[in-house]
Structure formats: structure tokens, C-alpha cells
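Q: have a look; sequence and predicted model below, questions after that.
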Amino acid sequence: MTAPIQASHPGPDRDRPPPVRPALGAVAWKETVHLLGNLPLALVGFVYTVTMVATAGGLSVTAIGLPLLAVGLFGSRLLGRLERARARVLLGVRVEEPSPLPGPGRAGGFFPWLWAGVKDPVGWRSVLYALVRLPWGLLTFMVALVGLLVLWPVLPYVVRWLSNVDRLMVRGLLSPSDELERRIAELESDRGVVVDTAAADLRRIERDLHDGAQARLVALAMGLGLAKEKLLEDPDAAAVMVDEAHGEVKLALQELRDLARGIHPAVLTDRGLDAALSAVASRCVVPVKVAVDLAERPAAAIEGIAYFTVSELLQNVSKHAGARTASVEVRRSAGSPPAAARLLIRVSDDGRGGAAVGAGSGLAGLAERLRAVDGVFAVDSPEGRGTVVTAELPWRGRAEH
């Protein structure tokens, strides 16, 4: 299960510095070092930021403007990471690291990845931090330097006040996005996956109709036309052709049923996951034990995703695992609050193992589909020791829809 997102701002007592004392203790010395280091690091950050923004802005009318801006904002992220580390060591400020930007594969392609990089809120806040740090860094450097020379008795109090401003700036500008902003970014990155998956499913349905039932019905119509022509001159031949057409009708109906089952099986709608997964297991080439422990049914969309996930995994068992037995377990995890409950799925076999969620594999496609709905997908498949696939989906009970 995914770990809960930590709060961006630490609690009031977790990183509060100790009380100020007239003598320069270890904390005061660290704060002084931090203030003296503000100016050189602020100069580096300011020059980098101004150069990056000016160059990317000047080239914005060309093809390299936006990519250059995205790369520059990534560099600003790295500068922000350096400042968070410095504040953590010298000021005791514990700020969580922001979530990394999704790569081109996870973002759905180069252009979605580029757009996510250009509008990265963490990068832009780091830019703002670098711009305001130069005058502040100059001020703190001068005050700390003068304090070391002539304001020794009050230096601990001065550096504490200035360091507290630094702490506020780090928390305010370099803390990760709040939970809502983070979830929006994740959903935007997953939206392309959902769209691509839906388009692929539509193409599959169109291909199955064209190559299967449609082609069979066309042949059926031609056969009935020929039978009609022979009805008067050769009734026996016409009867044979009608009998063949009757067989074609049965095959076409079976193909349409299979296609409808691939879209959304009627047994799933009518009787739920237990009956639907038992039907899928009965078509597997190895014996499959199915255990569904659900007191109620999840939302129809989650139920459908769970069904097709297990269906694809059992197809993999039939085609690739070389297994003798397999099992499917489905249950609901307790959530606190109840809305945090999850639908847990475990599919295992005793086959040859070696399965991996590699790029372009069916397992990678399943993982992307589950991530798009805030799900989790994990594969444990050591060579020669079988495969265990675990998946989690948000429960989203029917009463919530």
C-alpha cells in the first residue's frame, strides 16, 4: 500500500531551536555559519535564475525555448534541494522533499512531460526563492559579519532573529506542494494513460468486430443469398447451404458473446466478483482456486477493473507460466476512516517465475491502469519459484456513487 503523504510543514515543536543564550553555543554558531553562507549561495542562485529565465524567455519563439525552460526549472529544483539540505543541517528545519516529476513514459509522452516541467510549481517557487534571497543574503551576511566583530554580546539574539526569517522562507517557498496540489499533478500525469487505454480498448473492439463477427455475418449473408438462388432449381443443395448458414449464425453469436464479455460480462453485473472470477478461472488451462471474501460490492468501475486485472493475469498464467496450479484471493482491507479501505487482489501460481514489469509488457500496462485510479501493482516472481502478483484498488463503495 502506498505510504501516506507526509505533511509539508513540521509540527511546532519538532524543529524549534533551543532558547537563546548570551554565550555562543553550538546552535548559535550553526546559525551564524548559515547567515554568512547566504550571500555566496544567493549570488549563485540569482545569477543562475536570471540567466535561465532571460535565455528561455528570449528563445520562447523558437522550438528550444520551452525545453530550455523545463530544464532550467529542473535546475532550480536542484538548487532548492541544496538549500533544504543546508537548512536541515545548520537550522534544524526538517522539510520533506517534493515529489519527483514524472518521466516521459509516466507522463504519457514527450509533450505532456514537457508541459509538466514548464508549469512545475516546485521549480517556480525555487525561482522566487532565488530572486528574493539576494538582497536578504546581502543583509544577513553584513549583519552577521559586523556582529562577529562589534556586536558580540547580542550576537546570539541577532542571529536567532535572522535565522528565524530564514526558517520561514524555507518552509514557505521550498516545502513540497500540499496534498491537493500533489494529487492534481499525479492525476494529470495519469490522464494520458487513461485516454490511451480507452483508445486502445476501442481499437481492440473495432478490430474484433471487423475480423470476427462482422466477417462471419458477411459470409452468412452471401451464403443465404446463394441458397435463395438454388432454392427452386436444387432444393437439396439449398438445404445444405442453409444448414451451414445456421452453423455460422451460432458461431457469430458466440463471438458476439465473447466480445460482450470482454467489454463487461453480464455475470459481473448480475452476480458480482465471486461468480465472475469463478467463470474466468474455469477457462484457465490450469486448476485455479478462487477465494472472494467481500461482505458487499465495491463501485462498478472498481469491480470492473478488478475483474479485468485478474482476467489478464490468469491469461498470463495459461500462456506463459507453465504452472500446475494457481489461486486468486480477493478481500477488502479495513480502513480508518472507512473511506480509506482498499480492495486487495492476490493472484499466484507455481510456475517457472521470471515475470517482470518491463516496458511494453502486459504487466506494465496493468500497472499503469491501476496507478491511473490510485491503485498499486506489485510482482514477486523469482526464477523457478512461481509468481505472486498483488494489486490494490480504492474501495469506493457503491453507496458513494
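A: Okay, I see it. Residues are numbered from 1 along each chain as shown.
Q: switch to C-alpha atoms for all contacts and neighbour counts from now on
A: Will do.
Q: mind listing the strands for the protein?
A: Per DSSP state E, the chain carries strands over the ranges 288-293, 326-332, 342-349, 376-380, 387-394.
Q: would you reformat those as CSV and include distance to residue 252 and mean neighbour count?
A: What follows is the strands of the chain, written out as CSV (distance: least, Cα to Cα, whole Å; neighbours: other Cα atoms under 10 Å):
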stretch, distance to residue 252, mean neighbour count
strand 288-293, 29, 16
strand 326-332, 32, 20
strand 342-349, 33, 22
strand 376-380, 36, 18
strand 387-394, 35, 22
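Q: just put those in TSV and tack on distance to residue 227.
A: Shown next, in TSV, are those (distance: least, Cα to Cα, whole Å):
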stretch	distance to residue 227
strand 288-293	46
strand 326-332	49
strand 342-349	51
strand 376-380	55
strand 387-394	53
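Q: nearest to residue 87, out of the ones you listed?
A: strand 376-380 (34.1 Å; Cα to Cα).
Q: quick check, residue 65 in contact with residue 57.
A: Yes. Proximity of residue 65 to residue 57 meets the contact threshold set by Cα atoms under 8 Å, at 6.9 Å.
Q: among the strands of the chain, which is nearest residue 179?
A: So among these, strand 387-394 is nearest, using Cα to Cα, at 17.3 Å.
Q: in addition, the following structure is provided for comparison:
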Amino acid sequence: MATEYGQGYGHRYGHDGERRHRLPAALRAPFEGRSWREFGYILLSLPISILLFTYAVTMVSLGAGLLVTFLGIPVLAAGLAGCRGLGSLERARARGLLGLEVAEPEPLRMRKPGAMAWMGAVLKSGTSWRHLLYAVLHFPWAVFSFVVAVNFWAYGWALLTYPLWFWVFPMYGGQGGLQLYGDEHHQIYLDNPFEITVTALIGLLFTLATPWILRALTLVDRLLVRGLLGPSRLATRVVELESDRGVVVDTAAADLRRIERDLHDGAQARLVALAMDLGLAKEKLAEDPQTAARMVDEAHGEVKTALQELRDLARGIHPAVLTDRGLDAALSAVASRCTVPVQVEVDLAERPAPAIEGIAYFTVSELLQNISKHSRATHASVDVWRVEDRLMLQVMDDGVGGADVSAGSGLTGLAGRLDAVDGILVVDSPAGGPTRVTAELPWRG
């Protein structure tokens, strides 16, 4: 469906978009919706910033002045709460006109309900004070950006369209045109074709430059909104760590369930059958020694099979070769079990932290399993190296491609595992191949 939609979209809109974009970006900018939205954002910023500044300064000054009495605390808390509410409107305005998506800041943390607890939470919240700081800082910037934007916009379009309304001056003003200079003896007007043309060209330059000036001005607004009205870096990091902790817990639980299932369905079931066979052999030992000997021999084979299954299970938990000899030997052992030829190159002068080493091993193992099962490749390669404080892994194959992290496959879980330790998984797998999967992990040696 996604492919069909993409092809249909290109078929329906590709040629029109090509014609529409044949005009250079510098010439399109004055007529684009983005420029008009940014201009509207700057125009609205002045009255809104006046409201914000007035409210913030009034409430904080009143609250600070009344701190000698108990009334100062609720007034100050109400002022900060109002700044938080107005900050929500500012985030909505930035989202609607600038396309800036800013997450809601962290909510108030109250240990118990009640008015006093609420006032304490508001006053202790760094988010509240950052909203107040935004109300104070945004006012002078809004005044500056309003003046610059309106002047450039107005003068640009006025000068550009001067040849169209030049007739207004001689017909209704009794003058020769726009006046550049005038005193008791001399007056200079823009009234001949050459001067009118030069004026329009200057207006064109102003008009073409205005959208880029607006983007530079609104860039500061974006920084203010994102930095002061969004969640703090610490709060964002806490949310990420909580999410990563959930991923780690879920992954560990899934691994335990897999181990329990493998033990129950594999080695445990085989050992139960082995015990039953040995019991039968013991009963037949006196009356039919040959049958008992054959059953013991079969049981011996079952013991070997059970031991191999336990070794495979232990290798799946944490292979001994990884602990003893490191990634180079462990990945070479994994590659030898892959159904396609795999070239392994590990360029590490020292070993990373054991936890990171284990994640790297299982990442490559799962990627090679995917190659064996789905890629239809004839050759694959594994490269491991270090870049400063990051461990880099890259697995490539010449198969059919089409791997997608967002498709809910095993790559999704693998990306979650890497993200839990501040790692990154990047998949480049166009249809028809080749596939290149790059993983980046912290070194933590």
C-alpha cells in the first residue's frame, strides 16, 4: 500500500510540483505560505508579548511586594500559573504558524492535594520560572522583530509596485512623485522612467530579502519557545530513561520466557524421557539384558543430545568464547554457522564494557540470522570498529533488500534494545538490495 500510494502521489503531483519548483527558491519565497505565516506570527507577537510582559511584571511585582504578608505567596503562584497557561497558547501558536512541535513540559509534582501543596509545586517548578523568563525576554525581541519585519515588508512591496501607483502623486498630491530630497530651492522626485525602474528594482531586492529575514527572526522565536516553553533537558532525559528502563525490563522478561520455553520444550522434556527409558532399562536388565543394553545405548545418545541443547542454550545466554576471547572470535563463530559466506573484520585495540560487548554480539547474531532466513543473499560481511567513544557495527549483504525497522519485525525489537543503552540502529535496505545495517553503541570501556 505504501509503495502504491507513493507511486500514485508522484504520478498525480510530480509533474506539477516540478513545474512549480522550476522557479528558484529565492523568487518563490515572497509568495510561499511559509513566508506569510511567519510574517503573521511576527505581527501577532507584538500584542501578545505586550500582554505577556504586562501580566508577568504586574503579578510578580505585586506578589514580591506582598511577600511581607501571606498574600504574596498565592499572588506570585497565580502569576506563575498564568504564565504557564499563556505558554500553552504560545506553543499552539508556534505549532500552527511556524510548524514547531514542542512537547508539553513536565506537570506539577504534588505530594498531596490541597491549595498549599499546589502553590508550593508551582513555586518550586523550574518550568514555571522558565515561562516567566519567556514572558520577560520575548517582549523586547517581539518589538524588534515587528519593526524590522514591517519595515522591510512594507518598503519592499511599496517600492516594487511604485510604477503601478506613481500616478497618485502628480494627480492627487501635486508632486512629481516620491521625494528624495527637498529644501527651499531644490526638490528631487523619482519621476522619470529610469528612476522609477531603479526604485522598483530596489523594491524587488527588499521583497526577495524579506522572507529570509523573517526566517532569521523567527529562528530566534523557535529557540525561545523550544528552550523556555518546552520540557527541560533533565525532564526529557528522565522520560527517556524511564522508557529505556521499560524496554530493558520487557527484553529481560522476554529472554527469561524464551529460556524457560527452551528448557521446558527441549532439554527438560528430553531428560524426562531419558529418565523413563533408564527406568524401563533397569526393569529389563534381569530378564532381557540385550534389550536393556540397547535401551541404555539409546539413552546414552539422548544424553549427548541433551548436553548439546544445553550448550546451545548457554551459548544463547552468553557464549563462553565471547567472555574468553572477545568479539573477534565470538563473531567469527557466529559467522561460521550462517548459511551464507560471511567475512568478519574486527578492528579493536581493546575490549569495550562487557555489557556493550554482549549487546554487540547479540546484535550481529540476530542480523546474521535475518540474513540466513530472509535475505536470499550470496555473501555478507561484518565490520566492527571504534570511533572515539562509540562502538560501530556494520552488517551488509547482497540479498533482496526491503528490510524495514518500522514494519514491526525483529529489527524493531533490536532497535529498542540499542536505544535502551543510548545506541542507534540505521537500516539502509532498498528493494532489490543491497542491505546495510549500521549500529552504534557507547563504548563504556
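A: Perfect, I can see it now. Computed from a prediction, not measured in an experiment: that's the story for all the values here.
Q: TM-score for the pair, please.
A: With the length set by TM-score structural alignment, normalised by the length of the first structure, the two chains reach a TM-score of 0.61; 278 aligned residues with a Cα RMSD of 4.0 Å.
Q: if we can go back for a sec, which among the strands of the first structure is found nearest to residue 116 of the first structure?
A: Closest to residue 116 of the first structure of those is strand 376-380 (Cα to Cα; 22.7 Å).
Q: give me the contacts around that closest one.
A: In this structure, residues lying in contact with strand 376-380 of the first structure by Cα atoms under 8 Å, 6 or more residues apart in numbering are 1-2, 355-357, 366-367, 370-371, 387-393.
Q: that one vs the second structure, average offset?
A: Once superposed with the second structure, the aligned residues differ from strand 376-380 of the first structure by a mean of 0.5 Å; criterion: mean Cα distance after the TM-score superposition for the first structure.
Q: residues in the second structure aligned with that strand?
A: Here strand 376-380 of the first structure aligns to the second structure at residues 424-428, judged by TM-score structural alignment.
Q: just how off-centre is the matching stretch within its chain?
A: With Cα atoms, centre = their mean, to the nearest Å as the basis, stretch 424-428 of the second structure stands 13 Å off its chain's centre.
Q: would you quantify the distance from residue 128 of the first structure to residue 171 of the first structure?
A: Note on residue 128 of the first structure: its distance to residue 171 of the first structure, by Cα to Cα, to the nearest Å, is 13 Å.
Q: more neighbours: which of those two?
A: Using other Cα atoms under 10 Å as the criterion, residue 128 of the first structure and residue 171 rank with residue 171 on top: 20 against 15.
Q: dump the residue contacts of the nearest residue to residue 138 of the first structure once chain neighbours are set aside.
A: Excluding the flanking residues, the one nearest residue 138 of the first structure by Cα to Cα, 6 or more residues apart in numbering is residue 39, at 5.3 Å. Contact partners of residue 39 of the first structure, counting by Cα under 8 Å, 6+ apart, are 134, 137-138, 140-141.
Q: same thing with residue 87 of the second structure?
A: So residue 87 of the second structure contacts 131, 229 (Cα under 8 Å, 6+ apart).
Q: returning to that earlier point: any chance of the contacts of residue 39 of the first structure in a markdown table, plus distance to residue 238 of the first structure?
A: A markdown table is the format used below for those (distance: Cα to Cα, whole Å):
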| residue | distance to residue 238 of the first structure |
| --- | --- |
| 134 | 94 |
| 137 | 97 |
| 138 | 100 |
| 140 | 101 |
| 141 | 102 |
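Q: relative to residue 254 of the first structure, which of the residues you listed is nearest.
A: Looking across the contacts of residue 39 of the first structure and measuring by Cα to Cα, the closest to residue 254 of the first structure is residue 134, at 73.5 Å.
Q: what's the distance between the spatially closest residue to that closest one that is not a sequence neighbour and residue 148 of the first structure?
A: Nearest non-adjacent residue to residue 134 of the first structure, counting by Cα to Cα, 6+ apart: residue 42, 5.0 Å away. To residue 148 of the first structure, residue 42 of the first structure is 21 Å away according to Cα to Cα.
Q: show me which of those two is the more surrounded one.
A: More crowded of residue 42 of the first structure and residue 148, by other Cα under 10 Å: residue 42, with 22 against 15.
Q: dump the residue contacts of that one.
A: 130, 133-134, 137.
Q: what's the counterpart of residue 199 of the first structure in the second structure?
A: So, by TM-score structural alignment, residue 199 of the first structure is matched to residue 253.
Q: coming back round to it: same list, the contacts of residue 42 of the first structure, but as JSON lines with distance to residue 228 of the first structure and neighbour count please.
A: Conversion of the contacts of residue 42 of the first structure to JSON lines gives the following (distance: Cα to Cα, whole Å; neighbours: other Cα atoms under 10 Å):
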{"residue": "130", "distance to residue 228 of the first structure": "84", "neighbour count": "25"}
{"residue": "133", "distance to residue 228 of the first structure": "89", "neighbour count": "22"}
{"residue": "134", "distance to residue 228 of the first structure": "91", "neighbour count": "21"}
{"residue": "137", "distance to residue 228 of the first structure": "94", "neighbour count": "21"}
